[in-house]
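In: could you look at this predicted model? Sequence included:
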Amino acid sequence: MSSPVVAPRSVAATPARGSARPLLFLAMAVCSGATVANVYLAQPLLALLAGGFGASRSAAGVVVTCAQFGYAAGILLLVPLGDVRRRRPLLGALLAVTVAMLLAAAAAPGLAVLAAATALIGGATVIPQVLVPLAAELAPPERRASVVANVQIGLLTGIVGSRVVGGAVGQLLGWRAVYLLAAALTAVAGAVTVRLLPAEGERTGPRYTSLLASLPRLLREQPALRHSSLLHGALFGAYSATWTTLVLVLTGRHYHFSSAVAGLFGLLGLAGAVAAPWAGRFIDRRGPLPIAAAALLLTLLSAGAYALGSSRLVAVILGIVLANVGVQWSQLANQARVLAHLPDVRSRANTVFMVIVFLCGAVAAAASTACYGAFGWGGVCAVQAALALAGLLVLPAAYRYDSNNHH
């Protein structure tokens, strides 16, 4: 398939992809987990931040918001550089900025400085979104989805671990220690990964402004990118709707769990990491769309389980497990599909994919809070089911396209 944009060229030969590079791929997974955790550090620390700065919890929440917006901006503005810049110096620069800003956050004298540092942390710690296309490029074609699955496992583990470990360390040593620990982990994991990356020759491509201008054209001209962005955007929106408001159910009048106990339910999200390797192997053998379809069906089943969960704890647990396996399978399948269809512009394709998915999740999360207030938990579960059904409507077009464009 021809690309709508000029692919970068290297003056040196691209490194051979025949070897499995197990140590490199393991380092990529660990680095992805260590760096993506930086986006979520403040979430379990809100009470400590509010107490430390003499602010309300809602005021301290601006730190979480800044991290999320910074991450979205970084995906949009920095990840496309992976198509036209050598990845070792690009990752080295991102790591240096991230570590510097984590140290600045640890020393922040006030909430405004911490929020500003957190925004810059989010913008620079888009390292996993550079590593995923790079892992797909370096992996042998017959193992590409399996390798990407392993990197995604690191990503998910980092998200879950940041909330659990961050909360425990913050409670024991204070919130500043969390940022210092994150700086150390980021520096070590990043340095090892960059050291193991194969050397590249000079890469040339469009100017930066042209690079960004190519993003909407890429979405317009590439059906596979549109299909997978819509498929996972709908499913991630469904996942975000219930995940955002689930804490209100767990701490509500039926269960009366504390916020700390409710947070432990997040560990059930690791079910997605456990199920990812099998899905990666299946995708390598049979293609991504069967896994994408299974993910949507699991999300529908999860909505039903969640609906029963307002009074049955076992149903809540089942809903969490199904939803997390579904969202992990969907991300893996749709991301692998995009990277396979657009090998010459993987970083830009990943940028478009992640921005659309992020926006869908943000809109659904915001809508779910209003829906919970108006219709209760049952209404939120209905939103999850409706979005999963919307994703299923996109599947036939994706299957038709893939049957005519084998990769």
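Out: That came through fine. Numbering: from 1, shown residues only.

In: only C-alpha atoms from now on, for both contacts and neighbour counts.
Out: Will do.

In: what's the local residue count around the closest residue to Ala365 other than its chain neighbours?
Out: Closest residue to Ala365 apart from its sequence neighbours, by C-alpha to C-alpha, 6 or more residues apart in numbering: Ala241 at 4.7 Å. Residues lying near Ala241 (other C-alpha atoms under 10 Å) number 28.

In: which strand or helix spans Ala241?
Out: helix 223-250 (DSSP states H and E).

In: packing partners of that helix?
Out: With contacts taken as 3 or more C-alpha pairs under 8 Å, 6 or more residues apart in numbering; DSSP states H and E, helix 223-250 sits against helix 208-221, helix 259-264, helix 289-308, helix 313-341, helix 346-404.

In: how far away is the residue nearest to Ala365 from Leu342?
Out: Counting by C-alpha to C-alpha, to the nearest Å, the gap from Ala241 to Leu342 is 30 Å.

In: how about Ser330?
Out: Note on Ser330: its distance to Leu342, by C-alpha to C-alpha, is 18 Å.

In: list the contacts of the spatially most central residue of the chain.
Out: Using C-alpha atoms, centre = their mean, the residue of the chain that lies closest to the mean C-alpha position is Leu155, 6.9 Å off. Residues counted as contacts of Leu155 (C-alpha atoms under 8 Å, 6 or more residues apart in numbering) are 29-30, 32-34, 36, 128.

In: give me the secondary structure label for it.
Out: Of the three states, Leu155 takes helix according to DSSP: H, G, I helix; E, B strand; the rest coil.

In: ok, Pro216 - how many residues close by?
Out: Applying other C-alpha under 10 Å, we find 10 residues neighbouring Pro216.

In: oh sorry, the question was meant for Gly379
Out: Counted with other C-alpha under 10 Å, the neighbours of Gly379 add up to 18.

In: take a look at this one as well, against the first:
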Amino acid sequence: MKLSRIDVLLMAFCTGLIVANIYYCQPLVILVAKEFNLTESYAGRIASLTQAGYALGLFVLVPLGDMFERRKQILLITACAVAALLLAAFSHAFWMLEISCVLIGASSIVPQLILPMAANLSADENRGETIGIIMSGLLIGILASRTVSGSIGFIWGWRSVYFMAAGICSLLLVLMAKRFPISKPTFNGTYKDLVMSMGHYIKTQPVLREASIINFLAFAILSAFWTTMVLFLANPPYNLSSLQIGLFGIAGAAGAMAAPLVGKLSDSKDPRRNLLIGLLLQLASIATFYLTGNHLYLFAIGILLIDIGQQAIHVTNQTRIYTLVPEARNRLNTVFMSVSFVGASSGSALGLWLWDMGKWPLFCLGTTIVILINICIYMLLQQND
């Protein structure tokens, strides 16, 4: 079957609501720190652990989409996400919350099963546009989740956010069971063969290598920012609450509307040029963050720039890898997204370290260096599609 516009929008809707599970924790760091009597930087570990769990789930579970029927896999993993979210909501100690966050991350990889499914069912000439639409749902989910989480956490406490997320995923289970198409597996070997084949693709597909490396560093920048900005805004001279901090997610959600346009551009003959645009936008965003001072409207502009830049990089790279080996899209996506979210987890840890060492000025300097390294890699690799 081919995807209708309604199918694509439904996939975007489900993708955004499920991926939000990974990011609810970021505005809640201050509230968690107060309840468990921890420093804010130590409580920030829940963000990096959630992303590490996501990377683990990507590597272990996503390849199975080439081996098993995707719809059943999506439903089973979403059910696991419901259980993990409830465990977080009932956590009575910080170590239990840490374990819950790893499980939440690992069970929130459903969007990375939906995307290859959509790519398989899309015509070659509009695959990038389809991915862009679904990615816009994913990005809006990521960014709006912080606003929702900050607001609900401020009013009803951080546990209520996880109860809400468990309820949403339960409803999505019913919706996906009724509407998602049944897919046919494309791989007939063992799980060991499946995993080993990913090494083969890493060796033989230079575009996959380039896209993964560039995404690793781009995700590190984005994750470092969203983890550290909570500390930046919660401390003097701003002293913002979790509710106020969460509202900055609106600026990023507005930028997510550019994803379908980026997807269309990725269907062109030279999609790689979008990567440089994205990297330069990231660089401009860090400069804006550094110059914010007492002008928080500049901070909001910086959020818009960093998220549009990330979309240009990520949507373009994801579209590029889906054109390489159609029958191995889940495995290619596993390599690409596992590397990306190891980058995200590393970025969260880097952001917290830079904050501890030199607060916001050192954060801006450190992330600028990382972006410049990424631009150099882009210039040196020059892999054509």
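Out: Thanks, I have the structure now. Quantities reported herein were computed from a predicted structural model and do not represent experimental measurements.

In: so can I have JSON lines of the helices and strands packed on helix 223-250 of structure 1 showing distance to Tyr71 of structure 1?
Out: Below are these laid out as JSON lines (distance: least, C-alpha to C-alpha, whole Å):
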{"stretch": "helix 208-221", "distance to Tyr71 of structure 1": "17"}
{"stretch": "helix 259-264", "distance to Tyr71 of structure 1": "23"}
{"stretch": "helix 289-308", "distance to Tyr71 of structure 1": "25"}
{"stretch": "helix 313-341", "distance to Tyr71 of structure 1": "18"}
{"stretch": "helix 346-404", "distance to Tyr71 of structure 1": "10"}
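
In: which stretch among those comes nearest Arg176 of structure 1?
Out: Arg176 of structure 1 lies closest to helix 259-264 among those, at 19.7 Å (C-alpha to C-alpha).

In: picking that back up, looking at Ser330 and Leu342 of structure 1, which one has more neighbours?
Out: Taking neighbours as other C-alpha under 10 Å, Ser330 of structure 1 and Leu342 compare with Ser330 leading, 29 against 20.

In: wait, what's in contact with the equivalent of the more buried one over in structure 2?
Out: In structure 2, the residue paired with Ser330 of structure 1 is Ile313, using TM-score structural alignment. For Ile313 of structure 2, the contacting residues are 215, 218, 274-276, 278-279, by C-alpha under 8 Å, 6+ apart.

In: who wins for neighbours among these?
Out: Among the contacts of Ile313 of structure 2, Ala218 has the most neighbours (other C-alpha under 10 Å), with 28 neighbours.

In: how near is that residue to Tyr238 of structure 2?
Out: For Ala218 of structure 2 relative to Tyr238 of structure 2 (C-alpha to C-alpha), the value is 27 Å.

In: check Arg179 of structure 2 too.
Out: For Arg179 of structure 2 relative to Tyr238 of structure 2 (C-alpha to C-alpha), the value is 46 Å.

In: for Ile245 of structure 2, same thing?
Out: As judged by C-alpha to C-alpha, Ile245 of structure 2 and Tyr238 of structure 2 stand 10 Å apart.

In: quick one, which of these two is more surrounded?
Out: Ile245 (22 against 11).

In: quick one: map Ile320 of structure 1 onto structure 2.
Out: That one, Ile320 of structure 1, aligns with Ile303 by TM-score structural alignment.

In: so which strand or helix has the closest residue to its match other than its chain neighbours?
Out: Nearest in space to Ile303 of structure 2, with sequence neighbours left out and distances taken as C-alpha to C-alpha, 6+ apart, is Gly252 at 5.6 Å. Assigned by DSSP H and E, Gly252 of structure 2 belongs to helix 249-255.

In: what's the helix or strand that comes right after that helix packed up against?
Out: Counting by DSSP H and E, the element after helix 249-255 of structure 2 in chain order, helix or strand, is helix 259-266. Other helices and strands packing on helix 259-266 of structure 2, by 3+ C-alpha pairs under 8 Å, 6+ apart, are helix 127-156, helix 273-290, helix 296-322.

In: report the mean deviation for the helix or strand just after the first one after fitting onto structure 1.
Out: Moving toward the C-terminus from helix 127-156 of structure 2, the first helix or strand encountered (DSSP H and E) is helix 158-179. Comparing helix 158-179 of structure 2 with its match in structure 1 after superposition yields a mean distance of 2.5 Å (mean C-alpha distance after the TM-score superposition for structure 1).

In: what comes up buried for helix 158-179 of structure 2?
Out: The neighbour-count check on helix 158-179 of structure 2 (16 or more other C-alpha atoms under 10 Å) flags 158-166, 168-170, 172-173, 176 as buried.

In: before we move on, the earlier item: gap between the helix holding Ala241 of structure 1 and the chain center?
Out: 12 Å (C-alpha atoms, centre = their mean, to the nearest Å).

In: what does stretch 33-43 of structure 1 give?
Out: 11 Å.

In: what's the span of it from first residue to last?
Out: Termini of stretch 33-43 of structure 1 sit 16 Å apart (C-alpha to C-alpha).

In: so Trp377 of structure 1 makes contact with Ser311?
Out: No - applying C-alpha atoms under 8 Å, one finds Trp377 of structure 1 not in contact with Ser311, separated by 11.0 Å.

In: these two: which is more packed in?
Out: Of the pair Trp377 of structure 1 and Ser311, Trp377 is the one with more neighbours under other C-alpha under 10 Å, namely 24 against 14.
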